[in-house]
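Asks: Test case, fold it:
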Amino acid sequence: MLVLKRKNGQGIKIGNDITVRILSVDKDGVVKIGIEAPREIKVFREEIYEEISQQNRSSSDFDIKLANVFKNKGP
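Replies: Got it, this is the predicted structure:
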């Protein structure tokens, strides 16, 4: 993991197309960041990404189980 210190207004470049910029830090230590990325790159909060991934895994498991039901029925 790369750890960097940044101040308000400073940014971090990821590749050629993505910039992460520090917009503000409040007194409780909450950091507001801005992400500049091409529209085709999806950007999610980590907890939302994990929820989507779990739903996709569950859906995939269901599809496999459903396929097995039809496969085992025979003609």
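Asks: make it CA atoms for all contacts and neighbour counts henceforth
Replies: Noted.
Asks: roughly how far out does the host helix or strand of Ser24 sit from the chain middle?
Replies: Applying DSSP states H and E as the criterion places Ser24 in strand 18-25. Centroid separation for strand 18-25 versus its chain: 17 Å, with CA atoms, centre = their mean, to the nearest Å.
Asks: Also this sequence, please, to line up against the first:
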Amino acid sequence: MLVLTRRSDESIRLGEDILITVLEIRGNQVRLGIKAPRGVRIFREELYQKTLKENLLAAGIDGEVFDALKEVFKKG
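Replies: Below is the predicted model of the structure:
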């Protein structure tokens, strides 16, 4: 994992098309602005994981298999 330090109004560019800007830092919260092409899907991690788990459960994959798959993709 790459770890970067940014201050308010500073940015990080991912590739040529995605720009992430620190808009505000207040206590332990950071507000980010993200400029990306319309085709790029952006999710908060906790919502992404919840949706993924619900989709797998709906497909008949149990929680243990989900957790094992999550570990495989973390390592990759």
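Asks: Quick TM-score on the pair, please.
Replies: For these two chains in superposition, a TM-score of 0.74 is obtained (TM-score structural alignment, normalised by the length of structure 1); 61 aligned residues with a CA RMSD of 1.2 Å.
Asks: rewinding a little: so which elements touch the next helix or strand after the strand holding Ser24 of structure 1?
Replies: Downstream of strand 18-25 of structure 1, the first helix or strand assigned by DSSP H and E is strand 31-36. Applying 3 or more CA pairs under 8 Å, 6 or more residues apart in numbering; DSSP states H and E, we find strand 31-36 of structure 1 packed against strand 18-25.
Asks: The strand it packs on against structure 2, how far on average?
Replies: With mean CA distance after the TM-score superposition for structure 1, strand 18-25 of structure 1 departs from structure 2 by a mean of 0.5 Å once superposed.
Asks: orientation of that strand relative to strand 31-36 in degrees?
Replies: Relative orientation of strand 18-25 of structure 1 with respect to strand 31-36: 150 degrees, computed using axes from the mean of the first three to the mean of the last three CA atoms, to 10 degrees.
Asks: can you tell me which residues contact the closest residue to Val20 of structure 1 other than its chain neighbours?
Replies: Closest residue to Val20 of structure 1 apart from its sequence neighbours, by CA to CA, 6 or more residues apart in numbering: Ile35 at 4.6 Å. For Ile35 of structure 1, the contact set (CA atoms under 8 Å, 6 or more residues apart in numbering) comprises 18-21.
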